[in-house]
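Q: The sequence and its predicted three-dimensional model are supplied below.
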Amino acid sequence: MTAPPVVAAPAAPPVDRERGRRRARRRNLGSALLFLSPWLVGFAVFTAWPLIYSVYLSLTDYDVINDPNFVGADNYVELFNDPKIALALGNTLFFTIVQVPLYVLVSLLLALLLNRAGRSAGFFRTVFFLPKMTPPVAVGILFLLLFNGQNGLFNTVLGWFGIDGPSWTTDAAWVKPGLIIMSLWTVGASVIILLAALQAVPDELYDSAKLDGAGFWRQSLSITVPMISPAIFFIVVVNTIAALQTFDEAYTAFFGAGNTTYSNDAALFYVIYLFQQAFEFLHMGYASAMAWVLFALIMVVTAIQILVSRRVVYYEGDDRA
């Protein structure tokens, strides 16, 4: 006895299938928006709206107590006539230009050492990263203790080698170099990023280079640096943005608690002056204009870095010559 033939169910019309796909997409979109809604609400309330409102405040004379008084572009004009702006911007640019390359170089050297550490690399990764967990306020206080010109640990160590250390906290010429050195305290995160990039470089490239007679420096310049250049570029961009917004450590060390003992002008960074205008002098409109000028500066600097990266950063699978 033969089994009856199986009759396939008639296929749904194309119009019905398209309607079903649309309903499924709407359901997926609704579910996604539902899960994203806490972040979307938080972004709108705590980020988007303050940004938009700060644009308006930058065009007003606002002291928090009285209603904003619209003054147009007067705040931006005043920025170009304020000598403190030039001082703060100069301090910030000097700090950024010196600190970022030094930060990247130290991070890379430590990552290269960790890459050769073998089994102990995990322990040293933790050791290098722990200072990153130190609160910035504590780092600012630590700066005053370590770099005290009279009995600070840094000058004590220099004295062991017969070097008379400078007055890091009172000599205006040494305030920014001291802060730059202190900023290297937190290289741990960058070290871990670079270490991960180094460990992803194929060993076959080094083996081929050794067969061709390439030494350590040739391998580093021709293989290591190009292969990890995306990680280096990321660290450069992120730390440039952070350096242009330097605030916590310098403010704690030189401006906190009404401190007037040290060379404040040498440590007056742009964001510190912005903070003073906003919360000490209550010039909220002027401070908002300062914030948007800083935002524009960061955007320009980042855009330049991205343009330069197209020539110097190598990505795997890149077809450029």
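A: Nice, I can see it. Numbering: from 1, shown residues only.

Q: contacts and neighbour counts: CA atoms only from here.
A: Will do.

Q: what's the spacing between residue 83 and residue 232?
A: 36 Å (Cα to Cα, to the nearest Å).

Q: Same check on residue 135?
A: For residue 135, the distance to residue 232 equals 25 Å [Cα to Cα].

Q: Kindly report the same for residue 88.
A: 28 Å.

Q: what's the answer for residue 37, then?
A: For residue 37, the distance to residue 232 - Cα to Cα - is 35 Å.

Q: Neighbour count: those two, which is higher?
A: Remark: of residue 37 and residue 232, residue 232 carries more neighbours, 22 against 12, as counted by other Cα atoms under 10 Å.

Q: Can you mark which positions in the strand or helix carrying the more buried one are buried?
A: Applying DSSP states H and E as the criterion places residue 232 in helix 229-244. Buried residues in helix 229-244, defined by neighbour count with 16 or more other Cα atoms under 10 Å: 229-233, 235-237, 239-241, 243-244.

Q: alright, now check it against this:
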Amino acid sequence: MSASATTGGTPGTGAPGAGPSAGITPQAGPRAPDPDGTRTRGRTKLSGREKRNLRMGLLFISPWIIGVLVFVIYPLIYSFVISLTQYSGMQTPTFIGLQNYVSAIADPLVRTAVGNTAYYMAIAVPLGLVIALLLALAMNRNVREVALYRTLLYLPSLIPMFAMSFIFIVFVNPQFGIVNQFLGLFGMPDTNLLGEPRYAKLVMIIMAQLGAGNAALIYLAGLRNIPETLYEAARIDGASRFRQFLSITIPLLTPTILFNLITGVSGAMMVFTEAYIMTNGGPDNSTLFYMLYLYRNAFSYGQLGYASALAVLLFLFGMLLAGLIYWLSRRFVNYDVSAG
């Protein structure tokens, strides 16, 4: 065998195997026919059927698109525009620039409302995540009555918040409430829990946990998606139930935990109904949450421009907080099932 055959061709010749340096200009193969003209200058045009499918798809999702434009995008833009004005809802808005935002930053009640909301969020959200996970673990038990247990554990979350607020007013009544009667068994005096600044927010935090059934169902769906083979392999290796929980359940539930965390933070930022019904922001502004103060400015004080500025600030803070959570989630959220 010759050297040229061994090396795949002599440079400079047109022998097979010659590289680009061989002086041979590669020629493009024959261009595929384009009878319907769907290809124009390297770009592909939609065929008639694809255009019809696109129109039908847009038609079917048009209610959602219209809803987003009318009930989300337009209110956001309008709120920002109104936040730059002095407007009571009755007269023509007067443009005042960023004065509403400057007033909000200097308003001591805004700081009080932000502090109360942050306190509520810092306790209610983590506590709700833990309680919902415990409920989901109970719902996931392989027992005959599991369907009944799931129903009973989920039922409290179906009670509207305004109805639950009235129920808790009776529960914590200092004279005949069941909570004070229970505490009396341990020698504790009757206490007006909603009338004490140090207890009022705690009552609302505890009441919020009755809605943990919604998050528990989402946790349950995540638990059912974890392959049983992972637990079987762990048991063969001698792992205890607690070790299985830490090494398999928690890592593979982190996407679900992230979802429930985002929804919990969003709900905590907008807490309003229970404070409005049970205490109306009292006592001593201890339950004056941000949304309640925003509502007062808009509908009690007639300061729609100032209330819109508060709403814009809440929206911006919520977006910032969500972005921060998603950024931090890169460190603990696991989407790889095999990593469990």
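A: Done, it's in. Everything numeric in this text was worked out from a predicted model, so none of it was measured.

Q: Strands along the second structure, start to end?
A: In the second structure, the strands defined using DSSP state E lie at 39-40, 43-44, 85-86, 94-95.

Q: and the ones you listed, which is most packed in?
A: Stretch with highest mean neighbour count among the strands of the second structure: strand 85-86 (a mean of 22; mean count of other Cα atoms under 10 Å).

Q: In the first structure, what range does that strand match?
A: Mapping strand 85-86 of the second structure onto the first structure (TM-score structural alignment) gives residues 60-61.

Q: With the second structure overlaid, how far apart is that stretch on average?
A: Stretch 60-61 of the first structure differs from its equivalent in the second structure by a mean of 0.3 Å after superposition (mean Cα distance after the TM-score superposition for the first structure).

Q: After alignment, which residue of the first structure pairs with residue 134 of the second structure?
A: By TM-score structural alignment, residue 134 of the second structure lines up with residue 109.

Q: want to throw the strands of the second structure into JSON lines with distance to residue 250 of the second structure?
A: Formatted as JSON lines, these follow (distance: least, Cα to Cα, whole Å):
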{"stretch": "strand 39-40", "distance to residue 250 of the second structure": "51"}
{"stretch": "strand 43-44", "distance to residue 250 of the second structure": "46"}
{"stretch": "strand 85-86", "distance to residue 250 of the second structure": "49"}
{"stretch": "strand 94-95", "distance to residue 250 of the second structure": "52"}
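
Q: Can you say which of these is nearest to residue 119 of the second structure?
A: Nearest to residue 119 of the second structure, of all the strands of the second structure, is strand 85-86, at 31.2 Å by Cα to Cα.

Q: which outside residues touch that closest one?
A: By Cα atoms under 8 Å, 6 or more residues apart in numbering, the residues outside strand 85-86 of the second structure that reach it are 93, 94, 95, 96, 97, 100, 303, 304, 305, 306.

Q: how about a cut-off of 10 Å?
A: Residues outside strand 85-86 of the second structure that contact it (Cα atoms under 10 Å, 6 or more residues apart in numbering): 92-100, 303-306, 308-309.

Q: Hmm, residue 62 of the first structure is touching residue 286, no?
A: Yes. With contact defined as Cα atoms under 10 Å, residue 62 of the first structure reaches residue 286; the gap is 8.2 Å.

Q: Now the common contact residues for those two.
A: Taking Cα under 10 Å, 6+ apart as the criterion, residue 62 of the first structure and residue 286 both touch residue 278.

Q: residue contacts, residue 298 of the first structure?
A: 237, 240, 241, 242, 244, 245, 292, 304.

Q: repeat for residue 320 of the second structure
A: With contacts defined as Cα under 10 Å, 6+ apart, residue 320 of the second structure is in contact with 314, 326.

Q: 8 Å instead?
A: Under the criterion of Cα under 8 Å, 6+ apart, residue 320 of the second structure has no neighbours.

Q: Which position in the first structure pairs with it?
A: Using TM-score structural alignment, the partner of residue 320 of the second structure in the first structure is residue 300.

Q: Then residue 234 of the second structure?
A: Under the alignment by TM-score structural alignment, residue 234 of the second structure pairs with residue 209 in the first structure.

Q: May I have the residues that are in contact with that match?
A: Contacts of residue 209 of the first structure by Cα under 8 Å, 6+ apart are residue 219.

Q: ok so, going back, check the gap between the match of residue 134 of the second structure and residue 237 of the first structure for me.
A: Note on residue 109 of the first structure: its distance to residue 237 of the first structure, by Cα to Cα, is 19 Å.

Q: Please pull up the equivalent of residue 207 of the second structure in the first structure.
A: With TM-score structural alignment as the criterion, residue 207 of the second structure matches residue 182.

Q: residues in contact with that match?
A: Counting by Cα under 8 Å, 6+ apart, residue 182 of the first structure makes contact with residue 143.

Q: again, only this time at 10 Å
A: Residue 182 of the first structure neighbours (Cα under 10 Å, 6+ apart): 139, 140, 142, 143, 146, 147, 176, 249.

Q: looking at the strands of the second structure, which is closest to residue 193 of the second structure?
A: Of the strands of the second structure, nearest to residue 193 of the second structure by Cα to Cα is strand 85-86, at 39.2 Å.
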